[in-house]
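Asks: okay, predicted coordinates and the sequence, questions at the end:
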Amino acid sequence: MTRALPAAGERAPASSARALAAQVAALDWASIAAQLDAYGCATTGRLLTSPQCVGLAETYASDTLFRSRVVMARHGFGRGEYKYFAYPLPELVAALRGALYPPLADIANRWNESMAVGLRFPRDHATYLARC
């Protein structure tokens, strides 16, 4: 099978990140915001290709790409497990996070304003990470 993700330490082509950012920007953010307001959750539709999804799923077997593993039953969370990616994040994950953050921060800032919460999230993800 063809690798859908770069190997650890490799970078995906910048055009992939730009294409993903353009795809995220083209989402119907008014509809997503309305769904979040009404239901607390929303769907975006398909963002990743099947090979990208397979590539991400295949990373799960590599302990070196993850910083920790949580066995849910051990914490009373149910059954199964999940892992947290280590830094640097896989390029696809980093690109998604960077692209999704600004419009979601806008929604969070609108919510904070409506609840008279003074905190505002920065417009870009890098500034948010530096703050935290």
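Replies: Sure thing, it's come through. Being a predicted model, the structure only gives us computed values, none of them experimental.
Asks: could you use CA atoms for every contact and neighbour count after this?
Replies: Fine.
Asks: for the protein, longest helix please?
Replies: helix 91-114 (DSSP state H).
Asks: flag every buried residue along whichever helix or strand comes after it.
Replies: Scanning the chain past helix 91-114 towards its C-terminal end, the next helix or strand to appear is helix 125-131 (assignment: DSSP states H and E). Applying a neighbour-count criterion of 16 or more other CA atoms under 10 Å, one finds H125 buried in helix 125-131.
Asks: just stretch 50-68 next, same as before
Replies: Applying a neighbour-count criterion of 16+ other CA under 10 Å, one finds G55, L56, T59, L65, F66 buried in stretch 50-68.
Asks: then stretch 108-115?
Replies: Within stretch 108-115, the residues scored as buried using 16+ other CA under 10 Å are A108, N109.
Asks: next one: stretch 20-28
Replies: Using 16+ other CA under 10 Å as the test for burial, stretch 20-28 gives L20, A21, V24.
Asks: before we move on, the earlier item: of the buried residues of stretch 50-68, which belong to helices?
Replies: Secondary structure defined by DSSP H assigns G55, L56, T59 of these to helices.
Asks: so what's the second one up against?
Replies: Just to be clear, that refers to L56. If a contact means CA atoms under 8 Å, 6 or more residues apart in numbering, then L56 has A4, L5 as its contacts.
Asks: contacting residues around the residue nearest in space to the middle of the chain?
Replies: With distances taken as CA atoms, centre = their mean, the residue of the chain nearest its centroid is R97 (3.9 Å). By CA under 8 Å, 6+ apart, the contact list for R97 reads H125.
Asks: any idea how far it lies from A86?
Replies: When CA to CA, to the nearest Å is the yardstick, R97 and A86 sit 14 Å from each other.
Asks: kindly report the same for T127.
Replies: Using CA to CA, we find T127 at a distance of 20 Å from A86.
Asks: and if you look at A99?
Replies: Using CA to CA, which is the criterion applied here, A99 is 19 Å from A86.
Asks: more neighbours, those two?
Replies: Between A99 and A86, counting by other CA atoms under 10 Å, A99 is the more crowded of the two (21 against 13).
Asks: take a look at this one as well, against the first:
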Amino acid sequence: MNDLTTPTAPAALASRVAAQDWDALTEELDAHGSALTGPLLTPAQCREISGLYEDTARFRSTVDMARHRFGSGQYRYFTHELPETVAALRAAFYPCLLPVARRWAERLGRPAPWPDALEEWLEQCHEAGQPRSAQILLRYGPGDWNALHRDVFGEMLFPLQVVVGLDVPGTDYTGGEFLMTEQRARAQSRGSSTTLPQGHALVFTTRDRPVASRRGWANGPMRHGVSTVRSGRRHTLGLVFHEAA
């Protein structure tokens, strides 16, 4: 069985994440600030996660994007009692992303406070006044979109995050591409778009990426968002490796 109740699901997910071509993904992250993995979740797992949206007891809060002028649509923050598959995915990604985070910090001359263990890092977030879960489930309908932004909730920041597609683009919905823009020094910004296949994950920068310059490394500020959904309904899972204030 491949559903979320399978006892071996966390171990299987950890193996699947670790088995990705991390050399190639790292090259993509270095060059573009984002990188798309292969399939990680089965269609059944994707449907079960997206189906949690109506189970309000699993979430600590709901955000109406139009109300806050973030765009249009809705998302919900999970409580710390994460579904097994969501917790397993985040735990599996952290050690794979940690070398990239540390190398980026070194290139930009920044501190690299992230310990080897995710649990220890989350404890540091809590002690610093960022105690709330930042894992999110997003839902978009026709006409919904997400403004360009960064998921920075305080001083404690992990420089990479992950979004997982839960629906089939072109079948369950149209439009709704994942957008990124990069502010370039003394030049106009550069944009990119990615269609998220069901069960695949996009790793992307939380705030910026190191960019080679004549004087060494400079930071390339980046933002992300979602283009307008034309039809259907689009769900995604957001994995953030720091906590919210």
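Replies: Looks like it came in fine. Please read all numbers here as calculations on a predicted model, not as lab measurements.
Asks: could the buried residues of stretch 50-68 of the first structure go into CSV alongside distance to R74 of the first structure?
Replies: Formatted as CSV, these follow (distance: CA to CA, whole Å):
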residue, distance to R74 of the first structure
G55, 28
L56, 25
T59, 23
L65, 22
F66, 19
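Asks: what's the helix or strand for the closest residue to H224 of the second structure other than its chain neighbours?
Replies: Nearest in space to H224 of the second structure, with sequence neighbours left out and distances taken as CA to CA, 6 or more residues apart in numbering, is M180 at 4.4 Å. Under the criterion of DSSP H and E, M180 of the second structure resides in strand 178-182.
Asks: which bit of the first structure covers the next helix-or-strand element following that strand?
Replies: Reading on from strand 178-182 of the second structure to the C-terminus, the next helix or strand found by DSSP H and E is strand 190-194. Counting by TM-score structural alignment, strand 190-194 of the second structure falls onto no part of the first structure.
Asks: ok, now stretch 218-226 of the second structure?
Replies: For stretch 218-226 of the second structure, no matching stretch turns up in the first structure, with TM-score structural alignment as the criterion.
Asks: R90 of the second structure pairs with which position in the first structure?
Replies: Aligned against the first structure - with TM-score structural alignment as the criterion - R90 of the second structure pairs with R97.
Asks: nope, E27 of the second structure is what I meant
Replies: Across the alignment, which pairs residues by TM-score structural alignment, E27 of the second structure is matched by A34 of the first structure.
Asks: with S72 of the second structure instead?
Replies: With TM-score structural alignment as the matching criterion, the partner of S72 of the second structure in the first structure is R79.
Asks: under a three-state scheme, what state does its match occupy?
Replies: The three-state label given to R79 of the first structure by DSSP: H, G, I helix; E, B strand; the rest coil is coil.
Asks: check the burial of it by counting its neighbours.
Replies: By other CA under 10 Å, 10 other residues sit near R79 of the first structure.
Asks: check the one 10 residues further on too.
Replies: By other CA under 10 Å, 16 other residues sit near L89 of the first structure.
Asks: same deal with G33 of the second structure?
Replies: Residue neighbour count, defined by other CA under 10 Å, stands at 25 for G33 of the second structure.
Asks: same check on E91 of the first structure?
Replies: If you count neighbours by other CA under 10 Å, E91 of the first structure ends up with 21.
Asks: what does the one 5 residues further on give?
Replies: Neighbouring residues of L96 of the first structure were enumerated by other CA under 10 Å; the total is 16.
Asks: that one and V24 of the first structure, how far apart?
Replies: In this structure, L96 of the first structure lies at 8 Å from V24 of the first structure, with CA to CA as the measure.
Asks: repeat that for F121 of the first structure.
Replies: Here F121 of the first structure is placed at a distance of 19 Å from V24 of the first structure (CA to CA).
Asks: likewise for A73 of the first structure?
Replies: Counting by CA to CA, the separation of A73 of the first structure from V24 of the first structure is 35 Å.
Asks: not counting sequence-adjacent ones, nearest residue to W22 of the second structure?
Replies: Computed as CA to CA, 6+ apart, the closest residue to W22 of the second structure that is not its neighbour in sequence is C96, at 7.6 Å.
Asks: tell me, how many residues neighbour that neighbour?
Replies: Every residue meeting other CA under 10 Å relative to C96 of the second structure is counted, giving 15.
Asks: can you check P13 of the first structure too?
Replies: Here the neighbour count serves as a burial measure; for P13 of the first structure (other CA under 10 Å) it reads 10.
Asks: measure it to L5 of the first structure for me?
Replies: The gap separating P13 of the first structure from L5 of the first structure is 10 Å, by CA to CA.
Asks: equivalent analysis for L36 of the first structure, please.
Replies: The span separating L36 of the first structure from L5 of the first structure equals 31 Å under the rule CA to CA.
Asks: of these two, who's got more company?
Replies: For L36 of the first structure and L5, the more surrounded residue by other CA under 10 Å is L5, and the numbers stand at 20 against 15.
Asks: separation between the residue of the first structure most remote from its centre and C132 of the first structure?
Replies: Going by CA atoms, centre = their mean, the residue of the first structure most distant from its centre is A116, 27.2 Å out. Taking CA to CA as the measure, A116 of the first structure and C132 of the first structure are separated by 22 Å.
Asks: fine by me, thanks again.
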